[in-house]
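Engineer: Structural data only, the sequence is not supplied:
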């Protein structure tokens, strides 16, 4: 074999497993038309991996001269079902593979190793046609799992792997028996590992039903057959989905998760088609299809399996409906994008990912359109509603996160959730910061800002007002949140909102500080009123307990309408301009955290209800059309 075998192993079998050794040896025996195949696994104990020996004997036609010539050249085969590579997997786990074979035209013994180059001896220990393969000198330090050397587990995996092929053999009136004989000196009862023997017979296969289906995609033109079994089995609850390609069974693990099948059922689904011929990878572990072809196959298979499961397990119907309803409620901006034919079976994250992909595709289509047809115009309106709904859902998460805060959360933590501390937000970067700046919590009209300063020195706020003066005196005082508005850029005057916060359950003394802070900010800023600042609003957000409410009542604050506690007062502020004292009224609103968040939540709920109903109506109209 004139090839670097060690490199070939890594190239063609990048993800090998020990059971591939058994699969390959048994497949070779079946290719030789064997009717009796004996697999003998010998090991001292699971821990003594180096003692592992594997023997596979069959009564097939043996190595003919032509067969041996092909064996000596990788990739040489007589059938598209064969790859001419399988024997390499033996050398991935064992240093040597000893062959003893007898056929009608030859007899030979030889050793396959990394230095193999067609050498053999013309002798055999066999009395009739067949092949005996002995694998020794296990190369690895350990065996990954007991499943690779436990007779019961191997019998199940080998039967499944060759199930379609054994069915064909049985259908043709032939019979094959495969025995798995495990021999160990030191058993492990805790792992159900002991000397044991199991037999697989083509005459005793599980009964599978059959269903033919097609896939609506131009390049997937062939018929597909789904062989399946769904039976109640509380001891062997399991789900198997696999493809039958090139006489091998290739498990597919990412179609339906086992958790989505009710407990107490053993389900087998095998998909076969002439379309799969020659499309199996060299290691026979995966099907080689284009991504769009595989996705078309995958979702068609899921839909067919869902129909079968709903017939065989009626209770699954209601559960799948509930899953679809949950997704629509949790992600209303994606309602109509969730494939109801597969909801409840596919992993929720994958279903969500698929819906988001479809949504993004529609967004891209409308954004890149140079001309809006009536259909595209309607779609653009719907896409806009969904984008807005996605944003409203984000806002709801922020509200719930703030509602979950308590006295253990610091003022800075709460501040950070509303507007990140020590940052400046400008209107020209509005969309960049849309999911970071949550000034809408106070009122949605505050999202029409020019600039927002978060926990910045008052000197920076004055600097933002474009005033030329000495401002060093303001470098030690920082309003929590300052919002500047300028509805008419032609005018030099602006509107200003100042917000002061305190942590939850801060107590009367700390809450009183909010009023003092607002008064000091107002006194400083009134110096620029009305020439540079035309209007100002001041907000304090605190936990209003009984003591602080009495304080507000004692200072002539009036309770105003709100979902929670809210108070307002017109406060006279005295400030100096060129040694002249001036008195000016300002409005101060004090909100409880409950009022602050509940008001925002009510506004959010109103938006969300309108958008949800709009999306639902559009989705239903699309279905009816």
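Structural biologist: Looks like it came in fine. Treat the numbers as computed from the prediction; the structure is a model and nothing was measured.
Engineer: Going by C-alpha atoms from here, please, whenever you check contacts or count neighbours.
Structural biologist: Will do.
Engineer: tell me, what residue is most central in this structure?
Structural biologist: residue 349 (4.3 Å; C-alpha atoms, centre = their mean).
Engineer: tell me which element it falls in.
Structural biologist: Assigned by DSSP states H and E, residue 349 falls within helix 348-368.
Engineer: Surely residue 590 is within a helix?
Structural biologist: No - per DSSP: H, G, I helix; E, B strand; the rest coil, residue 590 lies outside any helix segment and is strand.
Engineer: Now do residue 291: how many residues are near it, please.
Structural biologist: Number of residues near residue 291 (other C-alpha atoms under 10 Å) recorded here: 9.
Engineer: here comes the other one, which I'd like you to weigh against the first:
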């Protein structure tokens, strides 16, 4: 049967992200050739030739290295003798099937490069020969073959992979260090084996690198072997420690027939592996794990880029391994090997969480219980405080979801003897304990929110660099966003409790909106009170509804002393607002009109600096001084309206005093 080489290459699947596969195939061929020849002093040289057409800056570092265009591999193995040449010329040859060879590796050469040239000087019988030919993506594949006697030539084989295809070139590593690591990762078992031939890599820019020495210096003495089983299948994991900063990730490589096939980062499954470990001497490193076994040898595809394993949702047979099964088993092996270093990381992570809880986020204190250790394990170590806060928030949401699911399970139990069982009692006790913890966490989060708001207010009331005070809008926006209503603003952004705790809950609120736009009021007026709050009473009849109270808040710029007209007099302003609101008609949620009862009390707060002008206004209007001397109050009988003038400092100090007990209970720093 004739094989069309061009068609064979075209149908070969090789991802463009793995352009170095042909180089690996050549190196393995060289290693096997040296092994078969039983030659001592075996050596392989790999030359990476850069694309001169792209140019580069002189002494500009590896970032500006030219892209690799050609690769030359030279070895002193047995060479292309008649038997080896015959196997090469036959597609899908089985000559090396016992070693796991698929007989298709050379086709990857033509998948990535335009052509290859081979020249081999070898001994056969008592004679020495030179064989040369080209390997192209053509119907025949092998072209221009020559075979001659060679009296003086050195025994060696040279394979040149020429003119890398552009789609693969952009994914081919440029740095010699990166190439060294790629080759070692792919062939680590060869480098761990005694008597491994010397492998050197070269380029046009740097000194040659001896990969055997590179590997010995980096990891050879730090390799440990771990045998384990998954189902009926025996596997072997070789875990190697790498100190070089080039190795940034802890990885697992699945290998077949001594070669890496696929790899994945352990940090994707175990967050503690997202950072380098540190030993007793303070030296950082990563673990690279290489997994081997006959089962994996039998599951590699022809291009050596994939393992044919069943997926998570596929039917699992007794003799088959799924990828999730394999990943889980290997993860356990790696975690056990890294346990001493993970313990150190987790202790440091716990200290970081404890510090954050003590200083900034007491709402997460309950997570420090051992009961939630599995959740904390999901958090990456060595993250910033801000990122740690985010991760803990995610963990809390996961705990809350699990808690709700537990509640659903409890409610679904039948009303029979099961609800009297010890298991049910234990489940319910655990649920109630978690319910209490989550409730405390929610309260703690809200108290921390309050502390933050008070800190912002404290800062806003300080003088600016130019000696001026902020405008009232700055304070106003902290307490409640301007030009908005309670329908527009989340509860967490409504901080009316700073003025009065009773204002934290209300039926409707409008901020800096003309009265004509207040949803709760029928009015054509365009006066804009800073804040208007309506508190709803209980509904005693289907069609009747009234307000418990209405509240008006007016802010004035800190240190403002000039109020030249009656319209700007803050007391006159709130009285005018109260009168207009009382004369207007209110609406229910459904838009039905109701009257504001004469008995509905109004409360008005004027927040300002107690300047001489404000004090004059208060005294002229018969206001009383508050017991602490930090404000004024008066009751307007006709409007049934209590009016209070209070300073910004009093507003802030009173809010701090009301919340001080909460701060102390949560053990968070006082303001």
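Structural biologist: Okay, I see it. All values reported here derive from a predicted model rather than from experimental measurement.
Engineer: TM-score for this pair?
Structural biologist: Once the chains are overlaid, their TM-score stands at 0.69 when taken by TM-score structural alignment, normalised by the length of structure 1; 558 aligned residues with a C-alpha RMSD of 5.2 Å.
Engineer: Pull out the buried positions in the helix holding residue 349 of structure 1.
Structural biologist: 348, 351, 352, 355, 356, 359, 362, 363, 366 (16 or more other C-alpha atoms under 10 Å).
Engineer: so who does the second one touch?
Structural biologist: The neighbours of residue 351 of structure 1, taking C-alpha atoms under 8 Å, 6 or more residues apart in numbering as the test, are 338, 339, 343.
Engineer: So which of the residues you listed is the closest to residue 270 of structure 1?
Structural biologist: The shortest gap between residue 270 of structure 1 and any of the contacts of residue 351 of structure 1 belongs to residue 343, at 20.9 Å (C-alpha to C-alpha).
Engineer: Quickly find the element holding the closest one.
Structural biologist: Going by DSSP H and E, residue 343 of structure 1 is not in any helix or strand.
Engineer: ok, it to residue 615 of structure 1 distance?
Structural biologist: 19 Å (C-alpha to C-alpha, to the nearest Å).
Engineer: And stretch 609-625 of structure 1, how far out from the chain middle?
Structural biologist: Distance, stretch centre to chain centre, for stretch 609-625 of structure 1: 27 Å (C-alpha atoms, centre = their mean, to the nearest Å).
Engineer: Now do the buried residues in that stretch.
Structural biologist: By 16+ other C-alpha under 10 Å, the buried positions in stretch 609-625 of structure 1 come out as 611, 612, 615, 616, 618, 619.
Engineer: Stretch 494-501 of structure 2 now?
Structural biologist: Going by neighbour count (16+ other C-alpha under 10 Å), the buried part of stretch 494-501 of structure 2 is 494, 495, 496, 498, 499.
Engineer: Now the two most distant members of the residues you listed.
Structural biologist: Spanning the widest gap among the buried residues of stretch 494-501 of structure 2 are 494 and 499, at 11.4 Å by C-alpha to C-alpha.
Engineer: which one of the buried residues of stretch 609-625 of structure 1 is nearest residue 331 of structure 1?
Structural biologist: Using C-alpha to C-alpha, the buried residues of stretch 609-625 of structure 1 come closest to residue 331 of structure 1 at residue 612, 9.9 Å.
Engineer: Quick check: which element contains that closest one?
Structural biologist: Element membership for residue 612 of structure 1 (DSSP H and E) is helix 593-624.
Engineer: For that helix, name the packing helices and strands.
Structural biologist: Applying 3 or more C-alpha pairs under 8 Å, 6 or more residues apart in numbering; DSSP states H and E, one finds that helix 593-624 of structure 1 contacts helix 374-403, strand 533-542.
Engineer: If we use 10 Å, what do you get?
Structural biologist: Counting contacts by 3 or more C-alpha pairs under 10 Å, 6 or more residues apart in numbering; DSSP states H and E, helix 593-624 of structure 1 is packed against helix 315-330, helix 374-403, strand 533-542, strand 566-577, strand 580-592.
Engineer: any idea which of those is most buried?
Structural biologist: strand 533-542 (a mean of 20; mean count of other C-alpha atoms under 10 Å).
Engineer: heading toward the C-terminus, what's the first helix or strand past that strand?
Structural biologist: Following strand 533-542 of structure 1 in sequence, per DSSP H and E, is helix 546-554.
Engineer: Now do the helix or strand following that next one: distance to the chain's middle.
Structural biologist: Using DSSP H and E, the helix or strand that follows helix 546-554 of structure 1 towards the C-terminus is strand 558-559. The chain centre lies 51 Å from the centre of strand 558-559 of structure 1; the measure is C-alpha atoms, centre = their mean.
Engineer: Touching strand 558-559 of structure 1 from outside, list them.
Structural biologist: Strand 558-559 of structure 1 is contacted from outside by 549, 552, 553, 565, 566, 567, 568, 569, 570, 589, 590, 591, using C-alpha atoms under 10 Å, 6 or more residues apart in numbering.
Engineer: so, if you compare these, which one comes nearest to residue 465 of structure 1?
Structural biologist: residue 589 (23.5 Å).
Engineer: corresponding residue for that closest one in structure 2?
Structural biologist: Using TM-score structural alignment, the partner of residue 589 of structure 1 in structure 2 is residue 644.
Engineer: cool, residue 569 of structure 1 as well?
Structural biologist: Match for residue 569 of structure 1 (TM-score structural alignment): residue 633.
Engineer: which of the buried residues of stretch 609-625 of structure 1 lies closest to residue 28 of structure 1?
Structural biologist: residue 619 (54.5 Å).
Engineer: excluding its backbone neighbours, what's nearest the closest one?
Structural biologist: residue 336 (5.4 Å; C-alpha to C-alpha, 6 or more residues apart in numbering).
Engineer: these two touch, right, that neighbour and residue 614?
Structural biologist: No - using C-alpha atoms under 10 Å, residue 336 of structure 1 makes no contact with residue 614, being 11.9 Å away.
Engineer: Lovely, talk soon.
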